[in-house]
Structure formats: C-alpha cells, structure tokens
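Chemist: Generate coordinates for the sequence data below:
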Amino acid sequence: MKILLTGSTGQVGYELARSVQGLGEIVAPGRAQMDLSNLDQLRDVIRAVKPGLIVNPAAYTAVDQAEREPELAMLINARAPELMAEEARKLGAAMIHYSTDYVFDGEKTSPYTEDDPTGPINVYGRSKLAGEQAIQAAGIDHLILRTSWVYGMRGKNFLLTVLRLAQERPELRIVGDQHGAPTWCRTIADTTAHILARALADSDPHSWWSHHGGVYHLSAGGSTSWAGFTQQILQNAQLPAMPRVTAITTAEYPLPAKRPSSSILSCERLTQAFCGLPAWQDALKLCMT
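Modeler: Prediction:
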C-alpha cells in the first residue's frame, strides 16, 4: 500500500517515517514539494501519488503566533485536512490525523475522554478542532489521534528549550499551574505503527476501520505541570551546574494565547483497543538516554 506522509521533517513526522517503514511504500514529500498552506499543490500531490492511506502529522503548532495569524492556522490545520479527506474519499483511501489536548477548555478536574465536549480557548485549538470535524464529516475510514505536550531531541520543543536555558540561567521560572502529559514523539509514531500493522493484517481492512476507526487519545501515562516536567528534564540531564526551578502562575507569565489549566487525556480507549502507553517519566528518560 502507498502511504502518503506529510510533515516528514517535523517531530512526529520524522519518527513516523522510521516507524512505519515496512508497512507500505512511504511517499514523504518535503515542504517544498507539498506545502499544506498551498491547497492546489497539496491536491496535485495526492492525485499524483494516489495513496491508500494519508498520514498527516503536519500542522501549524505555534500556539501564540496563531493568535496573530488565525487565517494561516486555519488553512493548515483545518482546510488542508479537509482537502486531504475529500481526496481520500475519491480514492477510497483511509486517513490518520493527529490532533491536540488543546481542543478542550481545561476546566475539567479529571482526565478528558474522547466523548467529552470540546471547547478550545485559543485559535490553535479551534483550528485543530475544525480539522477533526472536517475529517469526520468526509465519511472516510479514519483515525484521529489526540496527543499532548509533544517533545523530542530535534526541532523546537519544551525539552530542548529547557536544556538550552539551563546552560544560560541560574534560575528557571516555569508555569506550575497547567497540567498535562508530556509525550515523546517516538511514542506517538511507534503506537501509530502498531495500530496500522493491526489494520493491515486484517483480512477485511474496511471492516477493521469501521469497527476501530474514530477518535483516540494518545499521550503518555500520568501527568505533571510544566515546572514538574522541567525538574524531571534537569534531573535526567545531570548538568554540572543545576539551575533552580521556581514554579510560577500562568498569570505571572502572560502569553498571547490562553492555555487550558488541565488538559490531561484519558487514554483508556486506546490502551483497551490496541496497546499500553509508557509513563511520561519513563519515556522522557528513554528519549534523553
């Protein structure tokens, strides 16, 4: 099967290109060949490749910048997935798409399930939710995997920012009143590959998708705050001079985009249907080894 992979230079896309090897013929155009903000180019690529599956980790992820560029965020996170889903329907193809904990408002005191009402409080979250809804409306075989606080050892992410700042400052003032689950991009990719292998092994793939498709939460086990995440990063890094971590409130660190105060995802549906997920501390340790 031909698998069209978007965003292969991004955190999750880079890991997916490795994880799904052997599950099909991977076609992973670079951004110059397939820019999600250019819908005509995107349509042309899909029609030329004729994939049996589109895997879409590419996204506009600059949460604060999205407040200043709502049209661009909506184009990449909503209109592009909508077009992919439309083209997939014409080809009889399936789609795996990645979404975010930021589709929720953060008011719930227990972990969010897939059936909880959404209510994004920033442009990024609204654009990602619109992408989910467009794929669902297309009526194609699909998986939407919502994840949270994605990090890895390449690209731009919180882990790498903390490691850089730790070399520069004696004190790190980090928000301590937002809670979620840091999730290693490789966990996302390997779990996707495991699910996809199950789908491809089924004698009736369409029946498999109709029984197992839909929305799943895919984040590491447990939860922490950004300050707690920082403490664990520094503990693992074992730097010669360890900066002090001071937990501050969201109000003390105002940003253009509002963040949910708690966006912990319940992954029970995914673990019961497919496989378990590692605790966030264990995955972080592996990532930094």
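Chemist: From here on, just use CA atoms for contacts and neighbour counts.
Modeler: Noted.
Chemist: show me where the stretch 51-200 of the chain has helices.
Modeler: 70-74, 80-91, 123-138, 158-168, 185-201 (DSSP state H, counting those that start in this stretch).
Chemist: Now tabulate these in a markdown table and tack on mean neighbour count.
Modeler: Converted to a markdown table, the helices of the stretch 51-200 of the chain look like this (neighbours: other CA atoms under 10 Å):
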| stretch | mean neighbour count |
| --- | --- |
| helix 70-74 | 19 |
| helix 80-91 | 21 |
| helix 123-138 | 22 |
| helix 158-168 | 15 |
| helix 185-201 | 18 |
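Chemist: Please provide the structure for the following sequence as well, for comparison with the first:
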Amino acid sequence: MSTKVLVTGAAGQLGRDVVLLLESRGYEVLACDRQEMDITDLDQCDKVIGEFGPEVVIHCAAHTAVDAAETDVDAAYLINAVGTRNVALASEKAGAKLVYISTDYVFDGQGSQPYHEYDNTDPKSIYGKSKRAGEILVQTLSSKYFIVRTSWVYGKYGNNFVKTMLKFGQEKPVLQVVDDQKGSPTYTVDLANFLLELIGTEKYGIYHASNTEVCTWYEFTQAIFAEAEEILGLKFTAKLEPCTTEQFPRPAPRPRNSVMEHLSIRTNGLQDLRSWREGLKSFLLELKV
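Modeler: Now for the predicted structure:
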C-alpha cells in the first residue's frame, strides 16, 4: 500500500514540483488545484479530502500577490486564513498529517539576526498577516502539523525572480536591483525534497526551510548572470547596478532581513538544504534540458 498524499495548489510553482517528486517516489497523489477543490469552500474540502482519505495533506495553495493583498485584504484572508482553516479541519477529520507552507513575511524583517522558529512574529504586510493567521489556525485545529516557513522561492514552473532576471538581463540596458534586503533564495525542488523527508516523521512543529547561506537580491542577480552565462551560454547586455529599497517604493513593505535560522532542522536531526548557489546551478541545468 502506497502512502496517499493530497496536495493543494498543485498547479503552482512549489505544488508542481511536490507532486512530481511524490509521484516519482511511488506515492499515491491527488493533485488539487482550484478546479479540483476550492479551499474557500469548507464542504468541498470535507468532501474531497474525506473521499480520498490521505495520510498526508501538503497545503501549498496560497494568495501570494504581496502588493495586491494590500488593497484586496478580503481575498488574502479568504484564501490564506479561511482556506487554510478549511483544509486543516478536513485534514484533521481524515486523520491526516498537515503540512502548511508559510513565509518569512510573518516576521517584521527589521532584526539584525536570522529569525528562528520560536522568535516572536510581527508581520508588517497584509500578505504576512494573512499567512500568520493561517499558521495560528493550523496550530489551533490540527493535532499533527508541520508549519514550514520558506523564502525567495523559485522553480521551473511559474513566474519568479530568476526567470525575470534572465529575461531583463538580455533586454534592458540598465538593471537596478535592490542591495539592502537580504535572504536565502530557495529552489522548489530542494524544498520539495525536504518536505518529503519531513512527512515520513512525526516530528511535528514549526520549521524554517530555505536553501542555506545568504545574499541580497543584487548579489543573487550577479550569481544568476554568472551561472547562466556558464551553464546556458547566455549573453547579458544589461549593466547591473545596486540600489536601495527606497528607490523602488512598493505598496507592501518588504522585509530587510529575510534570513531564517534552521533551528528545528538541526534539533530534529533532519537533513538541511544545500547552499542557494548550488540550488541555482541545479535549476539552470533543469532549464537547459
């Protein structure tokens, strides 16, 4: 009997890689996107999750339009809070372990030290506040949960920073990239592998999972160009310039410090993720295929 896993947000950037990895390892997967299960409908969640009877639910579905959330507050909370509550209730009823994918945005991003799992949260954006609301609901309603906070996610499926920079680097004469926000870029495949290890345990709780080591967005872009020239043979014409957050005002505040300490991974004896640069190389090699 193979383990049954239901994945929400299965058409999304992380969800796609999670589904592909699970299927390749012989899990029985029900990949749910909006068409298969509307997470904002409690009855539908009950029905779909109840009928499939998963041992694990990996909840990747989320409202991630950070700037749009500032004006459409209801939509952010409907998906990230109410939707998560619905998935948590239905998963609990089915006796399933629940994995909730969260974000570095639950912190204020103003601290000088990396944030660990038990630091006080203090989100500044509506996106961060709605994701924190989802965390609280998971903690309240689930008896077997993993909350996995990640940062700066990119992968083969969907739009992301790496793909945008690859495009702009070949099109624009000058490219200004923020150099005063630091974090850890995370490759979806590496995160999916970590989730796979996690669901095989009963080491419930909150985890910070990103590729290791730290850079700014500007340093990340420098690395993207350098690695893509070598791996993909691309030529970049754009002149890369560092700039400040203030030079690019956005509706939602961005954390200056998105660096997360992987305390729970270490204390639970789990395999940490590799460095972000190694993850980036693997991603570019995947694009090459």
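Chemist: Need the TM-score from the superposition.
Modeler: Here the TM-score for the pair of chains, by TM-score structural alignment, normalised by the length of structure 1, is 0.92; 277 aligned residues with a CA RMSD of 1.4 Å.
Chemist: Tell me which of the helices of the stretch 51-200 of structure 1 sits nearest to H179 of structure 1.
Modeler: Distances from H179 of structure 1 to each of those were compared by CA to CA, and the smallest falls on helix 158-168, at 14.2 Å.
Chemist: what does the closest one contact?
Modeler: Contacts of helix 158-168 of structure 1 from elsewhere in the structure, counted by CA atoms under 8 Å, 6 or more residues apart in numbering, are Y151, G152, M153, R154, L172, T230, I233, L234, A237, M242, P243.
Chemist: Read off where it ends up in structure 2.
Modeler: Alignment note (TM-score structural alignment): helix 158-168 of structure 1 is matched to residues 161-171 of structure 2.
Chemist: how far is that stretch from where the chain is centred?
Modeler: Averaging C-alpha positions (CA atoms, centre = their mean, to the nearest Å) puts stretch 161-171 of structure 2 21 Å from its chain's average.
Chemist: mean distance, it to its aligned residues in structure 1?
Modeler: In this overlay with structure 1, the average offset of stretch 161-171 of structure 2 from its partner residues is 1.1 Å by mean CA distance after the TM-score superposition for structure 1.
Chemist: and if you look at stretch 131-138 of structure 2?
Modeler: Once superposed with structure 1, the aligned residues differ from stretch 131-138 of structure 2 by a mean of 0.4 Å; criterion: mean CA distance after the TM-score superposition for structure 1.
Chemist: which bit of structure 1 covers that stretch?
Modeler: Correspondence between stretch 131-138 of structure 2 and structure 1 is established over residues 128-135, with TM-score structural alignment as the criterion.
Chemist: Check the gap between F236 of structure 2 and R132 of structure 2 for me.
Modeler: To R132 of structure 2, F236 of structure 2 is 39 Å away according to CA to CA, to the nearest Å.
Chemist: Check T244 of structure 2 too.
Modeler: From T244 of structure 2 over to R132 of structure 2 the distance is 27 Å, taken as CA to CA.
Chemist: T246 of structure 1: neighbouring residues, count only.
Modeler: 15 (other CA atoms under 10 Å).
Chemist: What lines up with it in structure 2?
Modeler: With TM-score structural alignment as the criterion, T246 of structure 1 pairs with E241.
Chemist: Excluding chain neighbours, what is closest to its match?
Modeler: If you skip the residues right next to it in sequence, E241 of structure 2 has Q176 as its closest partner in space, 4.7 Å away by CA to CA, 6 or more residues apart in numbering.
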